[in-house]
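Student: Got a predicted model here, sequence first, then my questions.
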Amino acid sequence: MNLIFFEPIIGVCGAQSHTAGPIPGQINSPNYPGNYPQTLGCWWFITSRPGTKILISFIAFDTETCCDKIKVYDYIPDITEPLRNEEQLLLAGGDTIPNDVISTGNTVSINFESDSSFERPGFNLSFVEVESGYTTTTVATTTEPSLCGPSSLIASPVAAKNLSSPGFPNDYPLSLSCWWNIEAPSGYLVELTFTAFNTETCCDKLLIYNSRDGTVTTSDLLYELKGPMKVGDDGPLVRVSLHNFMSMRFNSDSSFTRTGFHVMYKAIGENFSCKNFFKYFFWPK
């Protein structure tokens, strides 16, 4: 059996040690969003208060599939001991955004290695302290109709339909993870018209993807909306899909909440002009 030992390489990797709290922190691959260097061996160690856990969520992910991998371990290794692969929570490479990872205790270590061939933009992830009772199934239950509403929606060319963050116009709950997949008839696009938008700027985001079923990569991201946004003062806030479908993900962290958003969605076809296409796709996200 080959024993793999912990060998930290520092310098270009940035700070190794981090403390997770109720306000999310972030870790990037070196040089992100530019390409990371070759032959990396980066380690990051995250600790939270005793009795809590650490939640890791990937915001962007694009590495060489074969050879440049990120690994997440459920403990902080000792340099004198071989790595305990049975405590590996994640092994990922490629351009598919990994699922959320949650520790069993209050420590996590992250390892990222690249080989001597191709480079990619790498990754951007957030980490936050959560209560000991928090599990990945806690996130999953937020997609139930009782809270987020139905996840599969049909856009009609006849009349706009309504969708809002849970609790709107009151504050949305903490630690949300809602997904909605919207599909229009063939030959149409999906148009979103926001009538209200107010989320925590740092941490609570609505991400809109070029996806039919919520299976997404970093390159599928069309729009990222966050913070208090002017809606109505300078005209409506409108976003449009590339095809006859889109997926929307709304996440909130475990700290502050806001009133969230309200949006009307419908199918649009022949009357969608080239002028509007340029405005909605090349307007700042």
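Tutor: Ah, there it is.
Student: alpha carbons only for contacts and neighbour counts from here, please
Tutor: Noted.
Student: The top helix by length along the chain: which residues count as buried?
Tutor: If you go by DSSP state H, the chain has its longest helix at helix 274-282. Within helix 274-282, the residues scored as buried using 16 or more other CA atoms under 10 Å are residue 280.
Student: Show me what that helix is packed against.
Tutor: With contacts defined as 3 or more CA pairs under 8 Å, 6 or more residues apart in numbering; DSSP states H and E, helix 274-282 has these neighbours: strand 237-240.
Student: Could you list the residues in contact with the strand it packs on?
Tutor: Strand 237-240 is contacted by residues 189, 190, 191, 192, 193, 194, 195, 230, 231, 280, 281 when judged by CA atoms under 8 Å, 6 or more residues apart in numbering.
Student: How about stretch 110-120?
Tutor: Residues from elsewhere that reach stretch 110-120 (CA under 8 Å, 6+ apart): 29, 34-45, 62-64, 67-73.
Student: Got a PyMOL select line for the buried ones in these?
Tutor: Here is the PyMOL command that selects the buried residues among these (16+ other CA under 10 Å):
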select buried, resi 29+35+36+37+40+41+42+43+44+45+62+63+64+67+68+69+70+71+72+73
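Student: Comparison target, given below:
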Amino acid sequence: NPLGKECGSFIPEPIWSNGNQIFVEFESNSNVTAPGYRASWAAACGGVLSGNNGTITSPDYPHDYRNNARCVWSITVEPGKVIQLTFHQFAVEEWDDICDTDWVLIYDDDTSRANPLRKKCGFSIPKPIRSNGNQMFVEFESDSTTTYTGFRASWAASPYWTDPDSQVCGGAWSGDSGTITSPDYPHNYRNDARCAWSITVEPRKVIQLTFLEFEVERGPLCGNDWVL
């Protein structure tokens, strides 16, 4: 049951293995011959991710991504939590409104790929996206024409707030360094948002939190909007 069997004069579409190994077999008979073929191979991007947080980037980021790239990341967090995906950089070829050349596609699971959470191309940073459960897929694909620097995004496990008026954001973070932003940053945050981040570093270390940008509604005793 091969991944593909090719002959003729047309260049085949790129082929991806299902694991970390692939076999290529060539055979000719005693009749007509031709110049043959030249093919390149490269370790593909994407992968299976789990834990509380992480970062994903387009292939070769911050350099331009390759032509004919296809990456799929599967992200899973513990049951009872959702995933918030935040883009920090975004530059993906935009040919038309339906993003049918290069794109980033975000969906909950295989059954919801046809009805994704978001499909994005272009040069504006998307608003943060959250899953509906504890799993999220991020898919990136490029065609054979123009390429750009692609994207950098971070993901984090977030509490599943049952209050429909609350904005889901925040999460549990660990490691020596990281970045957090208000929801939808650098756009205006939404009304009635509630976010909580838990940040943990190694024992015997302390955490220094440095604000690089700050603009939050001012009110008496910070009674309207606040960071605590």
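Tutor: Received the coordinates, thanks. All of these numbers come straight from a predicted model, not from anything done at the bench.
Student: nearest to residue 49 of the first structure, of the contacts of strand 237-240 of the first structure?
Tutor: Nearest to residue 49 of the first structure among the contacts of strand 237-240 of the first structure is residue 230, at 38.2 Å by CA to CA.
Student: Find the centremost residue of the first structure, please.
Tutor: Central residue of the first structure (CA atoms, centre = their mean): residue 59, 3.7 Å from the mean position.
Student: So which elements touch the helix or strand hosting it?
Tutor: Per DSSP states H and E: residue 59 of the first structure is located in strand 52-62. Secondary-structure packing of strand 52-62 of the first structure (3+ CA pairs under 8 Å, 6+ apart): strand 101-102, strand 107-113, strand 122-131.
Student: For that strand, grab the matching residue range in the second structure.
Tutor: With TM-score structural alignment applied, strand 52-62 of the first structure matches the range 81-91 in the second structure.
Student: Could you list the residues in contact with that stretch?
Tutor: By CA under 8 Å, 6+ apart, the list of residues contacting stretch 81-91 of the second structure from outside reads 76-77, 121-136, 148-160, 169.
Student: If any of those are buried, give me the PyMOL selection for them.
Tutor: Buried members of those, defined by 16+ other CA under 10 Å, are picked up in PyMOL with:
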select buried, resi 76+77+121+122+125+126+127+128+129+130+131+132+133+134+135+136+148+149+150+151+152+153+154+155+156+157+158+159+160+169
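Student: all strands of the second structure, in order?
Tutor: Taking DSSP state E as the test, the strands found in the second structure are 46-50, 53-57, 70-76, 81-91, 103-107, 118-120, 129-130, 135-141, 150-159, 170-174, 196-200.
Student: Average offset of the third one relative to the first structure?
Tutor: This points to strand 70-76 of the second structure. Superposed on the first structure, strand 70-76 of the second structure shows a mean distance to its aligned partners of 0.9 Å (mean CA distance after the TM-score superposition for the first structure).
Student: now the angle from that strand to strand 46-50?
Tutor: Calculated by axes from the mean of the first three to the mean of the last three CA atoms, to 10 degrees, strand 70-76 of the second structure forms an angle of 10 degrees with strand 46-50.
Student: same question, the longest one
Tutor: Direction vectors for strand 81-91 of the second structure and strand 46-50, defined by the same axes, to 10 degrees, enclose an angle of 140 degrees.
Student: what do you get for the second one?
Tutor: Relative orientation of strand 53-57 of the second structure versus strand 46-50 (the same axes, to 10 degrees): 170 degrees.
Student: Repeat that for the last one.
Tutor: Angular relation of strand 196-200 of the second structure and strand 46-50 on a 0 to 180 degree scale: 90 degrees, by the same axes, to 10 degrees.
Student: And strand 196-200 of the second structure, what does it pack against?
Tutor: Against strand 196-200 of the second structure (3+ CA pairs under 8 Å, 6+ apart) you get strand 170-174.
Student: Could you do the first one as well?
Tutor: Counting contacts by 3+ CA pairs under 8 Å, 6+ apart, strand 46-50 of the second structure packs against strand 70-76.
Student: and the gap between the closest residue to residue 49 of the second structure other than its chain neighbours and residue 130 of the second structure?
Tutor: Spatially, and ignoring its direct neighbours in sequence, residue 49 of the second structure is nearest to residue 75 (4.7 Å; CA to CA, 6 or more residues apart in numbering). Distance of residue 75 of the second structure to residue 130 of the second structure, given as CA to CA, to the nearest Å: 12 Å.
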